[in-house]
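Peer 1: Compute the structure for the input listed below.
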Amino acid sequence: MENSGPFRVLVFSKTSAYRHDSIPAAIKAIEALATSMKLFVVDASEDAGNAMTPSSLAQYAVIVLLHCSGDFLDTAQVDALQQFVRSGGGVVAIHGAAAGLYDNQWYGALIGAHFDMHPDPEPGRVQVEQAEESMLNVASGRENWKDEWYNFRSHPRDNKNLKVLLRGDTTSYHGGKMGEDHPIAWYQEFDGGRSFYTALGHFDEAYADEWYMDQIKNGILWAAKRQPQISRPQPDTTDAAQRFY
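Peer 2: Model (predicted):
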């Protein structure tokens, strides 16, 4: 892919199980990124029959799997997604996408780990790993970030292909089952392409938050093999109640 001109991004948000209320807010936020940056253009779809075919996917550099859940693709559509990745395509998977296609081993490896359960949402602390080396270029964590703190069916550290970006500080919230080391965002070179996953993003408020959307932006750019724009936001110590309510 030439590193010039806008590239195309498919935001795909079909659900066959739990459906997140934040899907519309997320689509609007990613569309706003495209408008402001002028580096990519966005199509949004939930029509797997038309969108998840080899010919349709060939026009995109990145697919954003936005809260996709359950068996949201059939066998032929998974094959098309696999062909897209093996042809060098990028995937950005957000939050609920880890609860998709539980019986498909390839999809689980693409995401990095499958969702298991989460405790009740509450504010907690996000810690940064590989701050100077990661593709997100995030120099600071986040205090009082309210989200669903996902636990996974396998520990992300056991997947040696993953490069962990963010961890949840398990002393700052309840219900973590991953041990003291709780990865919540990572990226990888995978099967010819690239994938980035974040477990954050349950609530609408995330998609109006600069710290969070900067990660989505850089995830898209990295997955498309474009150089992410470095951003060094400062830690936010705003009380969660003031920020969200």
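Peer 1: hey, let's count contacts and neighbours off CA atoms from now on
Peer 2: Noted.
Peer 1: I figured Y60 was touching V11, is that so?
Peer 2: No: counting by Cα atoms under 8 Å, Y60 does not reach V11; the two are 10.3 Å apart.
Peer 1: buried stuff in the helix or strand harbouring S55?
Peer 2: Take DSSP states H and E as the rule and S55 turns out to sit in helix 54-57. When burial is assessed from 16 or more other Cα atoms under 10 Å, helix 54-57 yields the following buried residues: P54, L57.
Peer 1: Quick one: list the elements packing against that helix.
Peer 2: helix 75-86 (3 or more Cα pairs under 8 Å, 6 or more residues apart in numbering; DSSP states H and E).
Peer 1: The helix it packs on: which residues count as buried?
Peer 2: For helix 75-86, by 16+ other Cα under 10 Å, it's Q77, V78, A80, L81, Q82, Q83, F84, V85.
Peer 1: And this one, please, so the two structures can be compared:
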Amino acid sequence: MTLTALFNKSIIVSGISFLLYFSSFLSPGNATSNNARLTSKDRVTTASPAVLVFSKTNGYRHKSIEAGKAAFTKMAADKNFTVEFTEDSTQFNTENLKRFKAVVFLNTTGNVLGDQEQAAFEKFIQAGGGYVGIHSATDCEYNWEWYGKLAGAYFLNHPGPKNVLNGKFYVVDKDHPTTKGMPAEFERSDEFYSFKNINPDINVLIKIDEKSYAGGKNGDNHPMSWYHDYDGGRAFYTAMGHTDESFVEPLFLNHVYAGLQYAIGK
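Peer 2: A predicted model of the protein is given here:
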């Protein structure tokens, strides 16, 4: 065989080998594998939990709502979850609520949901949804008994005329994720709610020492944060969060994030 013939044969063999190698990437098996990788990536994106933050007010409006929204925006970016904000109560319908793992009531006040919207939210919780209440989330829906039990209590009063005071807090449950890293005792400034109609089934996380400030109405067992399973879902509430400063305070933000994780079911 001549040198030219050998050279041409070598080119043909190499070309066939290359085509066989390239076609292996187009085979059904590899196409499935590639699609599986894409699907897996899509699943990671889809799996990021979605949270609805609801801040409608029909009474006193806390200036700190805007600080709270900013805090949740940053938290979502840092912790890899999706957050949406609304004050539109019509968002509380069965189909829309299915998109979310938890709903945060951020300083809501007054009557904020209609009858059909209340029914949709009850269904959401009964299906395993989560609830997070911040500060004045207990100062709303006084005529909706189910909500009062979900939130864990209703607002009774706060000190006045000076409403933001310094007080001493005690961690009651040091083993719960929401209190991880907290000192056993600490002081902070906030508006300290007293409560009525406290649900006896709540699990208290943090309480306040009424001897450390004037105006408390709940005595030696004055809860400030708690959690409980309720009607098929999970609820976390903290009375902290009146001030703008709360929403840049690491202790408070870590507490809220862990409470959100509990509500989501993680």
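Peer 1: that older thread, residue range for the helix holding S55 of structure 1 in structure 2?
Peer 2: Using TM-score structural alignment, helix 54-57 of structure 1 corresponds to residues 94-97 of structure 2.
Peer 1: Next, L73 of structure 1: secondary structure please.
Peer 2: Assigned with DSSP: H, G, I helix; E, B strand; the rest coil, L73 of structure 1 falls in the coil class.
Peer 1: That one -> structure 2?
Peer 2: Aligned partner of L73 of structure 1 by TM-score structural alignment: L113.
Peer 1: pretty sure that match contacts D88?
Peer 2: No: the criterion here is Cα under 8 Å, and L113 of structure 2 misses it with D88 at 9.3 Å.
Peer 1: Which one of those two is surrounded by more residues?
Peer 2: Taking L113 of structure 2 and D88 together and counting by other Cα atoms under 10 Å, L113 has the greater number of neighbours (19 against 12).
Peer 1: Run through the residues that contact the more buried one.
Peer 2: S89, E141 (Cα atoms under 8 Å, 6 or more residues apart in numbering).
Peer 1: Please apply the same query to A97 of structure 1.
Peer 2: L65, L66, H67, C68, S69, I111 are the contacts of A97 of structure 1 under Cα under 8 Å, 6+ apart.
Peer 1: The third one: what's it in contact with?
Peer 2: If you count contacts by Cα under 8 Å, 6+ apart, H67 of structure 1 has them with S13, K14, T15, R19, H20, I23, A93, I94, H95, G96, A97, A98.
Peer 1: on that earlier part again, which residues touch the helix holding S55 of structure 1?
Peer 2: Under the contact criterion Cα under 8 Å, 6+ apart, helix 54-57 of structure 1 has outside partners N50, A51, A80, L81, Q83, F84.
Peer 1: and with 7 Å instead?
Peer 2: A51, A80, F84 (Cα atoms under 7 Å, 6 or more residues apart in numbering).
Peer 1: For structure 1, list the residue farthest from the centre, please.
Peer 2: In structure 1, the residue that sits farthest from the middle, by Cα atoms, centre = their mean, is Q242; the gap is 25.7 Å.
Peer 1: What distance do you get for it to M213 of structure 1?
Peer 2: 19 Å (Cα to Cα, to the nearest Å).
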